[in-house]
Structures are given as structure tokens and as C-alpha cells.
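[1] Quick one, fold the following:
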Amino acid sequence: MHRPLLLIYAQHFEGSVQGALVMSALRYFHREVGQPQLMAWDRLDVHRSREVKDFVESRSEDFVLDEFPVYSREFNPKEGCNSQVKRSMINATHESVADLRQNVHARVVSLRRRHSALRGFFEHARLSLRGLT
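    Below you'll find the model as predicted:
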């Protein structure tokens, strides 16, 4: 049985994340994917801000939002992704913040190709992908 691909996209920013950066990331994701997307978000304050909610509501044909329950690492598949990226960099050294960001980006792109691992992060979090992939 052929399964459609499950993909992960990430944007990394220095400093605290504000609404304008979240909206910039959403525009980036839309350009990269080019189809309606399910955004599975944790309850970070900026994700719940009026500015971001208004932006997403104005583009309801592009984004569907789903919030995870109150923060719990074991129920957030993003934590599996973060953990995998961190483990892959355990002995890495970086000359600069730019070098670190480039390495993180490369690890996320590599993880993007590991569809079974991505599905596993959702399964570990006891989240169903039925109907999404």
C-alpha cells in the first residue's frame, strides 16, 4: 500500500519569536508546500496571539490549525524531531551561530527524508494521521 509523504518543515530564528516571524514562517511553508497544510502547534503564546490567529483565519484555504493539549513532551511529536536532531549533533562543534543554524537546517532536511521516523513521532505521541496522509 502506497502512503502519501509526511513532511516536516522548519524555520529557525534567533531571539524571541514574535507574530511577524510566525507569519513569515507560514508564508515560507506555503511557498514550499503549495497546498493546504495542517499546522499542529504547541501552546506557545505567539501561536495563540490575535495577530497570528487573524492571519491564519484570513488564509483558511491554506492552513488548518490544530493545537496540542496543554504542554506535555510525550504528546508533542515536535519533541521527537527536536530530540533526533539534537542526538545527531551531539559531538558537533560550531564556529558561529550561523554555522550552528546551517547544521540544524541540514539535520532537519535529512530528517524530512525519514518518513517512517516522522510517522513514529506522531505514533509515540498517540496522534492519528488517518485522513491526513
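
[2] okay, CA-based contacts and neighbour counts for the rest of this
    Fine.

[3] And the contacts of the helix or strand hosting Val56?
    Secondary structure from DSSP states H and E places Val56 in helix 50-58. Residues from elsewhere that reach helix 50-58 (CA atoms under 8 Å, 6 or more residues apart in numbering): Gly19, Ala20, Val22, Met23, Val46, His47, Phe63.

[4] I have a second one here; can you model it like the first so I can compare?
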Amino acid sequence: MFFKLHVYRGRRGEPKSFAWSDYRDFIRMVHGQLGTPMVWIWDNLNVHLQQEIFDFAEEHKDWLVIFHLPPYAPEINPQEGIWSLLKRVLADFAAADLAHLTRVTKRKLKMIQCRPHLITGCLPATGLDLDGLIEAPDIADST
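    The predicted structure follows:
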């Protein structure tokens, strides 16, 4: 299962991004809900590189592994494959307005999400090996 945490833009006078402690609390919450060891793949956002995050990961190395991507490495980032699929289906699409684009994009992402073989198909190019970690998708019923 992949999660992508988007930066909170905040209201006037509020912080515009998450602090390291917000990420820590989110990781704890997800771990509490899943109750399983977790692997996090992070880019080089400045807060992802703070020493407190490394200390937290070290304290919880029995259930938490954090991989940091190189500064720019789309070829090893699994979400890039998802965006590539989305771009293909939107290649000849002309939106009437932003609301139309948003609606169609959400619908296409939902279609991808409902076809797990498309998502797992994005992983081999990254070099990630999830054998034994997830069930093989049943593609016989997929369209």
C-alpha cells in the first residue's frame, strides 16, 4: 500500500508544511493501524533529511525502514510509473475548465487503483522486489 502525503498549504498565519514531528506522528498512526513493519520511501524534502527523522527511524528500526531517494531519480520512484499511466490516458484530453480536469483525473486514478496489476507493473522498473509481501493480483477478472 502506498501513501503519498501532500504538503498542507495552511491558512494565513499557519505553517505551510509539515514539521518532522508531524511526519513522526503520521508514521506512528499508520503503524498503529496496520500493525506491521513499514518501509517509507522519501525524496529529499528538507524536513525528510532532519536528524530527528533519522533518530526516530533508528529508535524504531524493528518496524521502520526509511529509504531516501537520490536528489532526482524518477526511474526508481514507483509513483512515476503511476503518473506515466495517467498521462497516457489524458494525452488527447482537452478540459473545459479546472473542475473538469480535476474530475477526469480523479476518475482515471480510481480506474488505475482498481486494477492492482497496473500498479504492481510499475514496480519492476524501480528495482523494488515485493515478492512475498503482497498477494499476486488476479488479472483474469480485470478489463
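
[5] TM-score of the superposed pair?
    Remark: TM-score between the superposed chains equals 0.63 [TM-score structural alignment, normalised by the length of structure 1]; 119 aligned residues with a CA RMSD of 3.3 Å.

[6] ok, average deviation of the helix holding Val56 of structure 1 from structure 2?
    Superposed on structure 2, helix 50-58 of structure 1 shows a mean distance to its aligned partners of 1.1 Å (mean CA distance after the TM-score superposition for structure 1).

[7] Take the contacts of helix 50-58 of structure 1 and write them to CSV, including secondary structure, neighbour count and distance to Ala92 of structure 1.
    As requested, the contacts of helix 50-58 of structure 1 are exported to CSV (DSSP: H, G, I helix; E, B strand; the rest coil; neighbours: other CA atoms under 10 Å; distance: CA to CA, whole Å):
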residue, secondary structure, neighbour count, distance to Ala92 of structure 1
Gly19, helix, 18, 31
Ala20, helix, 13, 31
Val22, helix, 18, 28
Met23, helix, 17, 31
Val46, helix, 17, 31
His47, helix, 19, 31
Phe63, strand, 19, 36
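
[8] closest to Leu100 of structure 1 among those residues?
    Val22 (20.9 Å; CA to CA).

[9] for the closest one, what are its contacts?
    Here Val22 of structure 1 is in contact with Val46, His47, Val52 (criterion: CA under 8 Å, 6+ apart).

[10] Which of these are conserved in structure 2?
    Contacts conserved in structure 2 for these, counting by both residues aligned by TM-score structural alignment, their matches' CA atoms under 8 Å: none.

[11] could you dump the contacts of helix 50-58 of structure 1 to CSV with distance to Leu100 of structure 1?
    Listed next are those as CSV, based on distance: CA to CA, whole Å:
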residue, distance to Leu100 of structure 1
Gly19, 24
Ala20, 23
Val22, 21
Met23, 24
Val46, 24
His47, 25
Phe63, 30
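
[12] just curious, which of those residues is nearest to Lys78 of structure 1?
    Distance to Lys78 of structure 1 across the contacts of helix 50-58 of structure 1 (CA to CA) is lowest for His47, with 14.6 Å.

[13] Can you verify my assumption that the closest one contacts Trp41?
    Yes. Between His47 of structure 1 and Trp41 a contact is recorded at 7.2 Å, counting by CA atoms under 8 Å.

[14] where along structure 1 do the helices fall?
    19-33, 50-58, 77-88, 97-112, 115-124 (DSSP state H).

[15] could I get the ones you listed as JSON lines with distance to Phe13 of structure 1?
    Shown next, in JSON lines, are the helices of structure 1 (distance: least, CA to CA, whole Å):
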{"stretch": "helix 19-33", "distance to Phe13 of structure 1": "8"}
{"stretch": "helix 50-58", "distance to Phe13 of structure 1": "17"}
{"stretch": "helix 77-88", "distance to Phe13 of structure 1": "15"}
{"stretch": "helix 97-112", "distance to Phe13 of structure 1": "9"}
{"stretch": "helix 115-124", "distance to Phe13 of structure 1": "22"}
